[in-house]
Structures are given as structure tokens and as C-alpha cells.
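J.: sequence? don't have it. structure:
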């Protein structure tokens, strides 16, 4: 189960801007133009809901969005976002506890999997994967280490800081790319930000997965 950032919701976005500027926002919206018209979308770990506004700026209506976020305080902020005329269903729970339909066109996970240890990631991934229809699109954005000396230091500082407010069961990044590869996903687009520390990537699910 992922960490709950309920206690940091009130300053989370401000802190993100202080450390990363507009990079976190830019990275998560970069591949949203790939979302097809009138798509059924599952957002997991949606935080304060910036992606809802970014989607509405691209498609003001026609989207059917299920927004899952474990933090009630984060969700309350997300509900104040302008999602246009798109339909949004908010669910406050850990994704592992949510009964998911199996016909979503798109899944969006932003800075979600960095909260899972390698041992727990496969079970959560399988659960989310079951909700994406064959041929569907998965947009994932998260941190990565590319060998630059400052990246592990910044990552450790981030984990240490947030552990002061809530239990976070990890101290290092899980191998997310490996899990996507094991499930046969094809990467169709990607981009890096903030000195390659942030990777956003679009995956396509095999027709038989």
C-alpha cells in the first residue's frame, strides 16, 4: 500500500514548486495529448488534481475519469479543480482496495510507484493493469536515477523529509521499467526533465496481455 500524504496536502504543491519549479507539472502534462477523445481514464494517486485541469485544457468535455487517491485532504483539493465538463468520479482509498472495472482506455500514474518497495510493486501493478483494456495507453511519470551524483542525494532528502509526516515504506526507487517490460508493455513515447531525474513515458498494452 502506498504512503498517505494526508498530513502534507496543504503545502505539497508549494513545496514541489519550491524544489522543482514547474517541472513536476510539465512532466505530467507532457504526454496528455496522446489521450484519445472521449476516453475512459483511471488516474491513480492523483494528488491535488492538477492533471484534471490539464486534461480539461485539452479536452473540455467527453472524458469519463475515475480519480483514486488515498489521501482525503488531497482529494478535497482535487475536487476544487476545474475539470471542465468532463465526468469525474472521486474515490478516497488505496488503489489496492478499489474494485476496478476492466475497460479503461487510459491509466495515468504520476509519482505513484516511488512509494512502493520492489517486493510490493508487482501486486499493485497487476491490480492496476487488470483495469486497462488490451491496446490501452498507460502514462507513467516518476523519478529515476541516471548516474548523476546529486540524484541519490535529492531522492534521499525527499524520502527523509516526507517520513517525518507519514510512514513511507521505501528508501529507494523500485525498478518500474522492469515491471512494465515483464508485462509486455511497449514504450511508445518518453521525455525526461530536471536533469533526467524525472521520466515520463507512454506505454501501450499488448492486445493480448
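T.: Nice, I can see it. Quick caveat, the model's predicted, so the values are computed rather than measured. Numbering: from 1, shown residues only.
J.: CA atoms for contacts and neighbours, from now on please.
T.: Fine.
J.: pull out the buried residues from stretch 112-121.
T.: Residues 112, 113, 114, 115, 116, 117, 118, 121 are the ones in stretch 112-121 that count as buried (16 or more other CA atoms under 10 Å).
J.: ok, and here's another one to check against it:
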């Protein structure tokens, strides 16, 4: 079980939109205006790559994008996307095995940490934290069990999702990890936070305020 979505790569977007409509999409699109021109961008777990086309609508050229995705089938789908004149490097690895000499202006982790058990989530956070420059931005989009509009139905959906993915032997996680304490402990500041789908999906933009050297 390695958080690899090869088994459902061709159906993933359809399945997610059947349940969440465009909430997962909008939560990510609304953050893209914060990507700086000519920036270095790291995307981890980008799935089918539709986000690349949305980024191209904001910046059609000048970006250097590293796209890390463990699913080979997701990588194949992503490589067919229109990336404009941006420089996109596709890396078919789990994030734990990824290494780079680059320091990034922006890190995107859309629905990444909900796959991990807490120990692995902590390690991945520290790894990505080291790749983000001071004052760089981290776009975190994930599920949230806040109390807005009731918690019971969110727990029910989340339990059903984990049950489905466990049945397919896809994800290792059993519970949702609250990543906010990791960011706050590392001196990140919240630039923007938005809730979607009755508060079940949370999109946060964090700014890295810690000196890395």
C-alpha cells in the first residue's frame, strides 16, 4: 500500500466530481493567482494534471514546474495537458524518494496529506519545508473536520472514502491528520483560507517566515 492511484487513474476526476462537484477543483484554482511570474513551482500529487492547464491560464510562460506523482498512469495523463510555454518536468516517484537542488517559490500539495499516516505526514512536511524558500508560499488543500455546518456527515463521507480506498489497497491512512500545527510550529503565516463544500474542504495559503539558513 503506497498511496498509488494507478488503479483508478482514468476514473479519478469523474469520481471526485460525482461526490464533490467542482469544490475540489475550485479550491485549487482560486489559489493560483498567488503564483509569481517566472517562479519555481513544486506540485506534489497533482493527479491527472488538470491543474497544469489552469496554471497555464494564469501564467502561459516563464514558470519552471516540477510535477511529482507516484502513479505512472497519472503521469501519462498529465503529460498530455497543455502547459503553454512553461517548463514542466514530470517525476514519477513517491515524494519521499524525490530530491532536488532547487528551492521553490511555491509548493502545491492538493489532497496529499490525507493519504498518509501521521509519521509519514510529518516526514513529508519536513522534506517539503526544506524545499520552500523564505517567504515562499505553500498551497495546502485538504479535507477538514471542522464544526462548520455539522461534523457528522463529514465524518461519514471521510470514513466511506477511506473504506473505498482501503478496499482497493490504495492508501495507508486511517484518519485525517490536521496539518495546521506543523505549519504554525514552523512559523508559517496564513495568507488566505477558504472553505468549500460546507466546510469539508479547506484551502489554505501559508507563507514561510522561517529563515532556512
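T.: Arrived safely, thanks for sending. Computed from a predicted model, the values in this text were never measured in an experiment.
J.: after superposition, what's the TM-score here?
T.: The TM-score (TM-score structural alignment, normalised by the length of structure 1) is 0.96; 209 aligned residues with a CA RMSD of 1.3 Å.
J.: hang on, the earlier thing: and the buried residues of stretch 112-121 of structure 1 as a markdown table, adding distance to residue 162 of structure 1?
T.: Output for those, formatted as a markdown table (distance: CA to CA, whole Å):
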| residue | distance to residue 162 of structure 1 |
| --- | --- |
| 112 | 14 |
| 113 | 15 |
| 114 | 12 |
| 115 | 11 |
| 116 | 14 |
| 117 | 16 |
| 118 | 19 |
| 121 | 20 |
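J.: and residue 15 of structure 2, how many neighbours?
T.: 12 (other CA atoms under 10 Å).
J.: do residue 153 of structure 1 as well
T.: By other CA under 10 Å, the residues close to residue 153 of structure 1 number 10.
J.: can you find the partner of it in structure 2?
T.: In structure 2, the residue paired with residue 153 of structure 1 is residue 156, using TM-score structural alignment.
J.: where exactly do the strands run in structure 2?
T.: Remark: strands assigned in structure 2 by DSSP state E are 40-44, 61-68, 85-91, 104-110, 132-143, 188-196, 201-208.
J.: one step back: tell me which two of the buried residues of stretch 112-121 of structure 1 sit farthest apart.
T.: 112 and 118 (13.0 Å; CA to CA).
J.: my read: residue 137 of structure 2 touches residue 103, true?
T.: No - judged on CA atoms under 8 Å, residue 137 of structure 2 makes no contact with residue 103 at a distance of 11.7 Å.
J.: and those two? which has more neighbours close in?
T.: residue 137 (26 against 18).
J.: distance of the residue nearest to residue 144 of structure 1 when sequence neighbours are not counted relative to residue 43 of structure 1?
T.: In space, and not counting its chain neighbours, residue 144 of structure 1 is closest to residue 197: 5.3 Å by CA to CA, 6 or more residues apart in numbering. Distance, residue 197 of structure 1 to residue 43 of structure 1, by CA to CA, to the nearest Å: 22 Å.
J.: over to residue 32 of structure 1?
T.: Distance, residue 32 of structure 1 to residue 43 of structure 1, using CA to CA: 12 Å.
J.: who's more crowded, those two?
T.: Using other CA under 10 Å as the criterion, residue 32 of structure 1 and residue 43 rank with residue 43 on top: 21 against 17.
J.: right, and residue 89 of structure 1 touches residue 63 too?
T.: No - applying CA under 8 Å as the test, residue 89 of structure 1 and residue 63 come out as separate, 11.2 Å apart.
J.: of these two, which one has the most company?
T.: Set residue 89 of structure 1 next to residue 63 and count neighbours by other CA under 10 Å: residue 63 wins out with 22 against 12.
J.: in structure 2, which spans are helices?
T.: Secondary structure of structure 2, counting by DSSP state H: helices at 12-20, 23-29, 50-58, 72-78, 118-131, 152-167, 180-185.
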